[in-house]
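In: Sequence and predicted structure below; questions after.
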Amino acid sequence: MATTFIIPTGLPGPSGGSRYNKALIRALEAAGCSVSVCGVPGPWPRPEARDLERLRAALAGREQVVVDGLIASSAPDEIQAAAASGTRVHVLFHLSLLVDGAVPPDGSGRAAALERRALQSAHTVICTSNWAARDVVNRYGPLPTRVVSPGTDQAPLAVGSAPPQLLLLASVTPRKNQLAILRALAALTELDWQALLVGPDAADPDYAQRVRLFAEAAFPPGRVQVLGSRTGPGLERIWSASDLLLLVSRAETFGMVVTEAVARGIPAIVGAGTGAEEALALGPHAPPGIAVAPDDTAALEEVLRGWLSDPAQRAAWRRSAEGARGMLPTWDDSADLMLRILTP
């Protein structure tokens, strides 16, 4: 059965969701699946009338579609109409709009109603982690959920740096919580370390500016570098020089950067109670890192101080990360799970 992925285009990024989509589509094509991609521009998840018209055109006459949740969650009428016409509609649900910060508080009730209707109309709600599947069912009740977790590409072992390089690799937003990490690091300036903040900063310019100003005020020049987006060889050089990933998000579906770090032998500190814990625990032995309550600055400071001060702990986390490399799921594994959903 021919399958069309309907994905948003023209949004700030790259994001974990957009990278997931591309990698999964590439793996499905490599597995011989008949896949096409239809990009729908617009300010998703706040579409205008012309954006919804483009979506209706993209859905029309399709046999089977996988609609990115950023689109589907704000277009329940279009999802319902496509399903009623006989199209097999799957929603690829990365994260609820209410968690992602994409909806202002005064619009949360309406957004939840739209998202619920869209998901209830889908043949399948494909979640990108077990955490995401639990979260959406807790919000909206029983749904036809299936889980297709991200895969991981093989990568060379990181070399690391002296002093240790801490990597914050995420979009600069309140949900990703970079300020909490910087506040913890501000109490550790007597120790040797350097930090890089890497990721797009256009989603919340005010927050990004607060992060930059705090970094400039709290640390000597060059100690904390805010670099913006990096891709390709430039990002690979950053990975190779890194010793610890910091992803202490307030909410996280999975945290692909966690498994990408582990694939390079880099341990991670992640946000407790988020999907990033799931990513960190994929290995068979001790997790290569630890989860910390996202807004407990004192706890984060304590964990970072221990890691920075104790060579034995750094070595143990590194061994755990190296030992988990061969146990990480691949994108071929993800494609196999998706094919089971797409095949009637």
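Out: That came through, no problem.

In: Only C-alpha atoms from now on, for both contacts and neighbour counts.
Out: Fine.

In: list the contacts for the closest residue to residue 330 other than its chain neighbours?
Out: Leaving aside its sequence neighbours, residue 330 sits nearest to residue 151 (Cα to Cα, 6 or more residues apart in numbering; 4.1 Å). Each residue near residue 151 by Cα atoms under 8 Å, 6 or more residues apart in numbering is listed here: 328-334.

In: In helices, which of the residues you listed fall?
Out: 331-334 (DSSP state H).

In: Now tabulate those in TSV and tack on neighbour count and distance to residue 108.
Out: TSV is the format used below for the ones in helices among the contacts of residue 151 (neighbours: other Cα atoms under 10 Å; distance: Cα to Cα, whole Å):
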residue	neighbour count	distance to residue 108
331	22	34
332	20	37
333	18	35
334	21	32
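
In: one step back: how much space separates the residue nearest to residue 330 from residue 264?
Out: As judged by Cα to Cα, to the nearest Å, residue 151 and residue 264 stand 14 Å apart.

In: Structure two is appended below for comparative analysis:
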Amino acid sequence: MAGDLASPTPAHGGPATAYVVLPNDIDDPATPSGGNGYDRRLCRGLSAAGWTIREHVVPGDWPRPDRAARAALAGVLAALPDGAPVLLDGLVASPVPEVLTPHARRLRLVVVVHLPLEHDDEGAALAAAVAVVATSEWTRRRLLDRYALPPGRVHVARPGVDPAPPAPGSPAGGNLLCVAAVVPHKGHDVLVEALAAVAGLPWSCVCVGPLTRDRGFVAGLRRQLTGHGLADRVRLVGPCTGAALDAEYAAADLLVLASRRETYGMVVTEALARGVPVLATAAGGLPEALGRAPDGTAPGLLVPPDDPAALAGALRRWLAEPDLRRFLRRAARGRRRTLDDWTVAATVAGAVLAGAVAA
């Protein structure tokens, strides 16, 4: 990005204002998500960079809005001044091109895509925007492959991460942590099958994440745990934030993520910020989040998604090979030093907004 585009000051010299459209659960502690956390930190970073941020929280079950939710969004957009830069969360924008398109010439619409919905409505909605912000290079490639978007209008602003003290780690490495909403695409059922295959080794697993988004899946997972005799070794503790989540990371030896799909995986960099190695699938943007230490070594292990045998094999290696644990911990602490904070993402987003206004 050119440096002059990052300035939020418009040509007339007054303060720049950006309007941000967010889903209604943005600050709900019962349903924390990477997307909501990203939006909140982006707003904070833009404000720190000099933008005046006007938030509009839209009611509705996004990305499955009913007629009332669509009308509420239409009302928000209609009330905004001509030429205003508007940053919209993709969960709100992508399913409703018919709401966005009437304002496409009047407003400077910028859509943040956390997780592509991958249907025709999304393509039409993104076509109505002057720019798109993707949260990973993998997401950008996915959008460009699927939709006829000009490449120069799709930008990448990867999530940042806050510095954190390194986790001490235990000698045996048996404290496993999974941080993810308990829903099918996060692969908890695959993780349980893998854990059952290494039940003879010493480990315990804490699963942090909302339990209310798919109650049927959670009920089935509990039955699966009971059937394998793992109900006392795998704890589903629900959502954790703040100090409680920090404590879970501090106690962890290994972050385990069995996702079937993932655009980036903020929990990966949150673990690496503490020097905690990662065992994850190679789904979507997870390899991008894992990255490499300065010496080129990977700070974790990647396995194919939906492959409990491969996941079990990697778990067995981690638990049974002290040399591997030492190697991966050293790599994770090296990767820890290379992670970007949130100012980088906010700088990119600010440049995109300023460019949208200039255009």
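Out: The structure has been received and is ready for your questions. Being a predicted model, the structure only gives us computed values, none of them experimental.

In: Next, the TM-score between them, please.
Out: Once superposed, chain against chain, the TM-score is 0.92 (TM-score structural alignment, normalised by the length of the first structure); 330 aligned residues with a Cα RMSD of 1.5 Å.

In: What's the residue nearest to residue 330 of the first structure aligned with over in the second structure?
Out: Matched by TM-score structural alignment, residue 151 of the first structure corresponds to residue 160 in the second structure.

In: what about that match, distance to residue 116 of the second structure?
Out: Taking Cα to Cα, one finds residue 160 of the second structure at 20 Å from residue 116 of the second structure.

In: my read is residue 206 of the second structure is in a helix, agree?
Out: No - judged by DSSP: H, G, I helix; E, B strand; the rest coil, residue 206 of the second structure forms no part of a helix; its state is strand.

In: Pick the one among the ones in helices among the contacts of residue 151 of the first structure closest to residue 55 of the first structure.
Out: The closest of these to residue 55 of the first structure turns out to be residue 334 (Cα to Cα; 26.4 Å).

In: Map the closest one onto the second structure.
Out: In the second structure, residue 334 of the first structure lands on residue 345 (TM-score structural alignment).

In: Report the contact partners of that match.
Out: Per Cα under 8 Å, 6+ apart, neighbours of residue 345 of the second structure: 42, 157-160.

In: Just give me which of those residues are shared by the first structure.
Out: Mapping the contacts of residue 345 of the second structure onto the first structure (both residues aligned by TM-score structural alignment, their matches' Cα atoms under 8 Å) leaves 42, 157-160 still in contact.

In: Now rank those by neighbours and give me the top one.
Out: residue 159 (28 neighbours; other Cα atoms under 10 Å).

In: Was I right to think that one contacts residue 37?
Out: No - shown here, residue 159 of the second structure and residue 37 do not form a contact pair, counting by Cα atoms under 8 Å, at 9.4 Å.

In: For the counterpart of residue 211 of the first structure in the second structure, the count of nearby residues, please.
Out: In the second structure, residue 211 of the first structure lines up with residue 221, judged by TM-score structural alignment. The number of residues packed near residue 221 of the second structure is 21, by other Cα under 10 Å.

In: try residue 223 of the second structure
Out: Residue 223 of the second structure, neighbours per other Cα under 10 Å, totals 14.

In: Nearest residue to residue 108 of the second structure in space, please, no chain neighbours.
Out: Nearest one to residue 108 of the second structure, counting by Cα to Cα, 6+ apart, is residue 85 at 4.6 Å.

In: Now do the contacts for the one you found.
Out: Taking Cα under 8 Å, 6+ apart, one finds 17-19, 107-110, 353, 356-357 in contact with residue 85 of the second structure.

In: Need these in a markdown table (columns: secondary structure).
Out: Listed next are these as a markdown table, based on three-state DSSP:
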| residue | secondary structure |
| --- | --- |
| 17 | strand |
| 18 | strand |
| 19 | strand |
| 107 | coil |
| 108 | strand |
| 109 | strand |
| 110 | strand |
| 353 | helix |
| 356 | helix |
| 357 | helix |
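
In: From these, list the buried ones, please.
Out: Using 16 or more other Cα atoms under 10 Å as the burial test, these include 17-19, 107-110, 353, 356-357 as buried.

In: List just the nearest of those residues to residue 285 of the second structure.
Out: For these, the nearest to residue 285 of the second structure is residue 110 (21.7 Å; Cα to Cα).

In: Relative to residue 126 of the first structure, how far out is the counterpart of the closest one in the first structure?
Out: Structural alignment (TM-score structural alignment) places residue 110 of the second structure against residue 90 in the first structure. Residue 90 of the first structure is 7 Å from residue 126 of the first structure, where distance means Cα to Cα.

In: all helices for the stretch 51-200 of the second structure, in order.
Out: 67-78, 90-93, 97-100, 120-127, 137-146, 188-197 (DSSP state H, counting those that start in this stretch).

In: Repeat that for the stretch 251-359 of the second structure.
Out: Going by DSSP H, counting those that start in this stretch, the stretch 251-359 of the second structure shows helices at 266-272, 286-290, 308-320, 322-336, 342-358.
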